[in-house]
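> All I have is the shape, not the residue letters:
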């Protein structure tokens, strides 16, 4: 068993990426994720790998595009406004079918907003986040340990499906410290990168990396190819946790990231009042875990309660999953405010009719 090390979230992200054989990092500083870049700046050159602080977020994501096109594992990180600036490049990367990992340590918005933790980038991350018909796997860890594990998973999934993958945590996960174990992972079978633009390498013609299809018939064919890939990702890569959902529940909460940790405390608090709560914790917020709702909908007497650090974004996916079969309620704080367990429990009492 590997030794546990106390690490700050942002630094653990960077170390996990290095251990996942990230060959190149391109980024630009922005609170609350700057320590990711700082750690990479210190470590990557010492082990013969590339660190480059670009002149802007736009430059950084296009450097990722170029490096990914050669077949090397590469990564960028940012926080909410910086991800907005990277949006066009992310669409190009998805269109060109290039693997990479994008880290978003979310802060409050819109606009410059604030530097406190939030989950208000959910729409940006899960609904494409840029122009065109595309998606990308988005992981939402609830702890620094899970963040480390999912970063290594994201690099593998990116390579398997030739897609950008995002790991999205809020500012708390980036700034807090927890014990971390860098585990030996079971290696997934990865395809050969015979598509990479890295010289002839025995081929008669050069590979060309491209997302431009001027003929509508060709562009449509490419889009259908991408959609078939996304269907495979939905089938094979959806992740979620069911917590205390066995048997009949008065209400099932739905929360991800650090908000789900708060909700687990609410489950225990409610139990002391005779209220049985369950929790669905999406680990991938795209693909969203539809099966989690199909398997629990009959056992929740008062439907679902989505709890978020936003004005209500994931709640829309909960409603789509439920398809009107049961009520969907919402409780959220935004702008960097974090939901308190007592506030959530008050909302639960309001829904279920008070102490049982």
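Nice, thanks for sending it over. Values in this document were obtained by computation on a predicted structure and should not be read as measured data.

> hey, let's count contacts and neighbours off CA atoms from now on
OK.

> so what's the closest residue to residue 86 other than its chain neighbours up against?
Closest residue in space to residue 86, ignoring its immediate chain neighbours: residue 58 at 5.3 Å, by Cα to Cα, 6 or more residues apart in numbering. By Cα atoms under 8 Å, 6 or more residues apart in numbering, residue 58 lies in contact with 85-86, 89.

> Quickly find the element holding residue 58.
Per DSSP states H and E: residue 58 is located in helix 57-69.

> Against residue 270, how distant is the residue nearest to residue 86?
The gap separating residue 58 from residue 270 is 47 Å, by Cα to Cα, to the nearest Å.

> Going along the chain, name the strands of the chain.
Here the chain has its strands, by DSSP state E, at 4-8, 24-27, 50-53, 74-78, 100-106, 138-139, 164-170, 177-181, 240-243, 251-254, 277-282, 284-286, 304-308, 328-332.

> okay, the ones you listed in CSV with distance to residue 120 and mean neighbour count next?
Listed next are those as CSV, based on distance: least, Cα to Cα, whole Å; neighbours: other Cα atoms under 10 Å:
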stretch, distance to residue 120, mean neighbour count
strand 4-8, 23, 15
strand 24-27, 22, 27
strand 50-53, 26, 18
strand 74-78, 15, 28
strand 100-106, 8, 27
strand 138-139, 14, 28
strand 164-170, 9, 28
strand 177-181, 23, 18
strand 240-243, 20, 16
strand 251-254, 16, 27
strand 277-282, 16, 26
strand 284-286, 13, 25
strand 304-308, 8, 26
strand 328-332, 10, 20
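
> And here is the other one:
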């Protein structure tokens, strides 16, 4: 099958269209602006709606409305824009509305800069808004994987009636790679009997996250918690790259994982037992991937484009039975294979990575 060259941000847009998304509300912010720019042209071609909102706050509330009416809908932003959406995201989860939210991460905190980072990990995996809630968070590492995961993102959102986040970074958004799109097929969107589409008789559908009576809100939260527990049990995803017999296991996602694969390949050529676990879901974190490794792995090293936010989850996943080291760059700086390799060498020689 023929391949075409696509930029990561554009691939997100095309993947969404092919997944049946017909509504996009967004606001430009670097490094994801090519995505709304692409969909401004693409949505009208498929009978869809593109609207640039006046702010990110307005954007997420437009998503709430479209999702509540039964549409397949998406928004996207980066860092500060996702921060502005947090109240609305909590509302969307509370109202149990399926949608997809894309965050192409940039350097922070504050305005930071427009360079790539992974420092929104806590925001994505812990729920940046108020209340008890969770979202499935998918983390692609290539432009092809972006295309493939967009269909999964919308399907998972429908399955659990919950927003799903796709967490990339500025490198993935800006880079160009060859991708296979396949044939564009008609997408059958599951029925939405709960949607508020206008009452013409029969039962009333109310889209709401407000429960004034404490006992009612408690019941709602308990039911949501059961749904989140099902997500945690069923949706853990990861790639195991030569980790089964590794003495030292690298843990990285997105762009950082691409760097780590090169390090693993070099180490294997030199006879060093080094492997990689790449989380495909940042939440639920793939705890199941780590338990079999404890029989052989003596060390774990997380490599991140942040100050080490995923370290906490790796420590929990390994039950703190093994030392977990960290190597990272932040503020828009990228880890370099040679530096990661040096950290690996230091650990294998009995030292610490950093």
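That came through, no problem. Remember, predicted model here, so these are calculated numbers, not experimental data.

> coming back round to it: now do the same for the residue nearest to residue 86 of the first structure: its match in the second structure.
In the second structure, residue 58 of the first structure lines up with residue 57, judged by TM-score structural alignment.

> got it, and residue 279 of the first structure?
Taking TM-score structural alignment, the alignment pairs residue 279 of the first structure with residue 276 from the second structure.

> doesn't residue 247 make contact with its match?
No - using Cα atoms under 8 Å, residue 276 of the second structure is not in contact with residue 247, being 10.8 Å away.

> which residues touch the residue lying closest to residue 19 of the second structure once chain neighbours are set aside?
Leaving aside its chain neighbours, residue 19 of the second structure sits nearest to residue 151 (4.9 Å; criterion: Cα to Cα, 6+ apart). Contacts of residue 151 of the second structure were listed using Cα under 8 Å, 6+ apart, and they are 15-16, 18-19.

> Likewise for residue 239 of the first structure?
Residue 239 of the first structure sits next to 282-284, 289 when contact means Cα under 8 Å, 6+ apart.

> what's the farthest-apart pair in the residues you listed?
283 and 289 (8.4 Å; Cα to Cα).

> Find residues that contact each of those two.
238-240.

> Map residue 228 of the second structure across to the first structure for me.
So, by TM-score structural alignment, residue 228 of the second structure is matched to residue 230.

> Run through who's touching stretch 105-118 of the first structure.
Residues outside stretch 105-118 of the first structure that contact it (Cα under 8 Å, 6+ apart) are 31-33, 77-81, 119-121, 168-174, 309-310, 334-338.

> among those, which ones are buried?
Buried members of those, scored by 16 or more other Cα atoms under 10 Å, are 31-33, 77-81, 119-121, 168-174, 309-310, 334-336, 338.

> measure residue 332 of the first structure to residue 66 of the first structure for me?
Remark: distance between residue 332 of the first structure and residue 66 of the first structure (Cα to Cα) = 39 Å.

> Kindly apply the preceding question to residue 303 of the first structure instead.
Applying Cα to Cα to residue 303 of the first structure and residue 66 of the first structure gives a distance of 47 Å.

> Of these two, which one has the most company?
residue 303 (22 against 17; other Cα atoms under 10 Å).
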